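Novice: need a structure here:
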Amino acid sequence: MTSVRTWDLDDGDAQFMAGVTDDTFDFVFSSHCLEHLHDPLEGLTHWLRVTKPGGYVIFALPEEDLYEQGTFPSTFNRDHKNTFTIAKARSWSDRSINILDMLRALPVTAAVEKVELLDETYRYDLPRYDQTMTPVGESGIEVVIRKRSAAEVAQGARQRSATQPSREMRLHLNQYRDDQTTIRASNPDNPPFRNDQDL
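Specialist: A predicted model of the protein is given here:
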């Protein structure tokens, strides 16, 4: 069973994690928290520390151009300590944090699985307005990090299971391999993906 625990943050930033031992949780989820920390890298490092190997840290935070929209301190949330971007050579904000740089600074146990701009429902044609107040105004960045095991870190590659899958799974996977071999053997003079004739 997955452990679930929540915290309220204060200006102590990551000190709220001080009483949590390493490798405790299967996952840590944070929605719009890092922007309230004075040192978001410290907070993220602690979240990774308390996550079990093979577990996940998932977080979302506001993207500076979509949420703060060129003004900092933030008009829409005065408690924001920093602004965030996925990767820009230059930012209008003197408190801008490049997410990719922050992720590179994490310990080697951090395997970044996803970094995504959440703007599918953002209305770029509106004047300056807090779109998160609407039901559809995504304005953020989502990141998924998997915590690597010690063996994975040592080998420098994701570990594969040595245990064979169930008979049913082996039947299906071996059939794919057999089908590919049969197709190649039955058509040796016409390799795939060579026919570029007009349709």
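
Novice: Only C-alpha atoms from now on, for both contacts and neighbour counts.
Specialist: Fine.

Novice: Show me what the longest strand anywhere in the chain is in contact with.
Specialist: Looking across the chain with DSSP state E, the single longest strand is strand 51-62. For strand 51-62, the surrounding residues in contact (Cα atoms under 8 Å, 6 or more residues apart in numbering) are 22-35, 47-48, 83-84, 139-150.

Novice: next structured bit after it?
Specialist: Toward the C-terminus, strand 51-62 is succeeded by strand 83-85 as the next helix or strand (DSSP states H and E).

Novice: Mind giving me the packing neighbours of the helix or strand just after that next one?
Specialist: Going down the chain from strand 83-85, the next helix or strand is strand 96-98, by DSSP H and E. When contacts are defined as 3 or more Cα pairs under 8 Å, 6 or more residues apart in numbering; DSSP states H and E, strand 96-98 packs onto strand 83-85.

Novice: How far does the strand it packs on sit from its chain's centre?
Specialist: Distance of strand 83-85 from the chain centroid (Cα atoms, centre = their mean, to the nearest Å) equals 15 Å.

Novice: What is the neighbour count of L117?
Specialist: Neighbour count for L117, taken as other Cα atoms under 10 Å: 18.

Novice: actually P73, sorry about that
Specialist: P73 is flanked by 17 other residues according to other Cα under 10 Å.

Novice: ok, T75 - how many residues close by?
Specialist: 15.

Novice: The contacts of strand 51-62 in helices, which ones?
Specialist: Applying DSSP state H to these, the entries found in helices are 47-48, 150.

Novice: One more sequence to fold, the one below, so I can look at both together:
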Amino acid sequence: MKETSKSVARRVRQPEFITRYFVGQGLDIGNGTDPLSLYGEQFPAMTACKIWDIVDGDLQHLTGLADSTFDFVHAAFILQKMASPLEALRHWLRVLKPGGHLVVLVPDEDMYEQGHWPSRHNPEHRWTFTPFKPKSWSPVSVNLLETVTALGIQAELRRLEVLEGSYRHRLPRFDQTLTPVGEAAIEMVIRKRPQPEAVAGGRLNPEGPLSARDIFVLTGLRVEQPKG
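Specialist: Okay, here's the model as predicted:
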């Protein structure tokens, strides 16, 4: 319930969302009632954010959207409704430009479904999610670490965090996302590696010398310039 809105107060305290993740033109998948675009003031590097909801077309395959179109893609509490989470993530990465970021929020299976399947809180849910565990009570559990690995060499995992800061583990079972603060979620950020970087197997800084002034500014160390 209003998971994007809940996330804003947390995200504005994390510089990556302002300076790296929500930069340029984005796509907001399945979020027509709580769009990220409402918070452009909080993320000033976000120049635009297109909503893509059911009225616009298929949410899993994004049919009609060209490859490498958006600087970032955002999806909050929609992946659990897809026929195939892995296939959805592949297409969400497909429309992302190389170097861009895919930001996904999903319900954590222990905090949201709380050991019950089918879901007691939302009958539209097809899957449950865990960042990683060797055994799950859920017959439809999706292990996110394994899923990102299956996306291939262009998928660089930048963030995988269980959001339990506002969750109350001692309360009896109920849907805590109905409260104004409860997230009960996992946040995942995947960067789409440019092809040369993916082939090389890593992200490396460019070659080139630093001036003595640059070194001093960065480190506080003075370097003698060669005489000649």
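
Novice: Mind giving me the PyMOL select for the ones in helices among the contacts of strand 51-62 of structure 1, buried ones only?
Specialist: Buried members of these, defined by 16 or more other Cα atoms under 10 Å, are picked up in PyMOL with:
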select buried, resi 47+48
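
Novice: now T163 of structure 1: how far from R170 of structure 1?
Specialist: Look at T163 of structure 1 and R170 of structure 1: by Cα to Cα, to the nearest Å, they are 12 Å apart.

Novice: Among these two, which residue is more densely surrounded?
Specialist: Applying other Cα under 10 Å to T163 of structure 1 and R170 shows that R170 carries more neighbours, namely 11 against 6.

Novice: for that one, helix, strand, or coil?
Specialist: Using DSSP: H, G, I helix; E, B strand; the rest coil, the secondary structure recorded for R170 of structure 1 is helix.

Novice: With A14 of structure 1 instead?
Specialist: A14 of structure 1 ends up helix, using three-state DSSP.

Novice: Can you give me every residue that contacts it?
Specialist: Going by Cα under 8 Å, 6+ apart, A14 of structure 1 touches 37, 42-43, 46.

Novice: State the distance from the equivalent of it over in structure 2 to L105 of structure 2.
Specialist: Using TM-score structural alignment as the criterion, A14 of structure 1 maps onto Q60 of structure 2. Noted for Q60 of structure 2: a distance of 15 Å to L105 of structure 2, by Cα to Cα.

Novice: Check D67 of structure 2 too.
Specialist: Going from D67 of structure 2 to L105 of structure 2 by Cα to Cα gives 22 Å.

Novice: Tell me which of these two has more neighbours.
Specialist: Neighbour count, other Cα under 10 Å: between D67 of structure 2 and L105, L105 has more, with 26 against 14.

Novice: Please convert the ones in helices among the contacts of strand 51-62 of structure 1 to a markdown table, extending it with distance to L9 of structure 1.
Specialist: A markdown table is the format used below for those (distance: Cα to Cα, whole Å):
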| residue | distance to L9 of structure 1 |
| --- | --- |
| W47 | 13 |
| L48 | 17 |
| A150 | 30 |
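
Novice: quick one: contacts for the equivalent of H32 of structure 1 over in structure 2?
Specialist: With TM-score structural alignment as the criterion, H32 of structure 1 lines up with F77 in structure 2. Contact partners of F77 of structure 2, counting by Cα under 8 Å, 6+ apart, are 3, 104-107.

Novice: conserved subset of those residues in structure 1?
Specialist: With both residues aligned by TM-score structural alignment, their matches' Cα atoms under 8 Å, the contacts of these that structure 1 also has are 104-107.

Novice: rewinding a little: out of the contacts of A14 of structure 1, grab the one that's most surrounded.
Specialist: L37 (21 neighbours).

Novice: distance of the residue nearest to that residue when sequence neighbours are not counted from L44 of structure 1?
Specialist: Spatially, and ignoring its direct neighbours in sequence, L37 of structure 1 is nearest to D13 (5.4 Å; Cα to Cα, 6 or more residues apart in numbering). Taking Cα to Cα as the measure, D13 of structure 1 falls 11 Å from L44 of structure 1.

Novice: same thing with L171 of structure 1?
Specialist: L171 of structure 1 is 43 Å from L44 of structure 1, where distance means Cα to Cα.

Novice: between the two, which one's more packed in?
Specialist: Counted by other Cα under 10 Å, L171 of structure 1 and L44 do not tie: L44 has more neighbours, with 20 against 11.

Novice: What does that one correspond to in structure 2?
Specialist: Aligning on TM-score structural alignment places L44 of structure 1 opposite L89 in structure 2.
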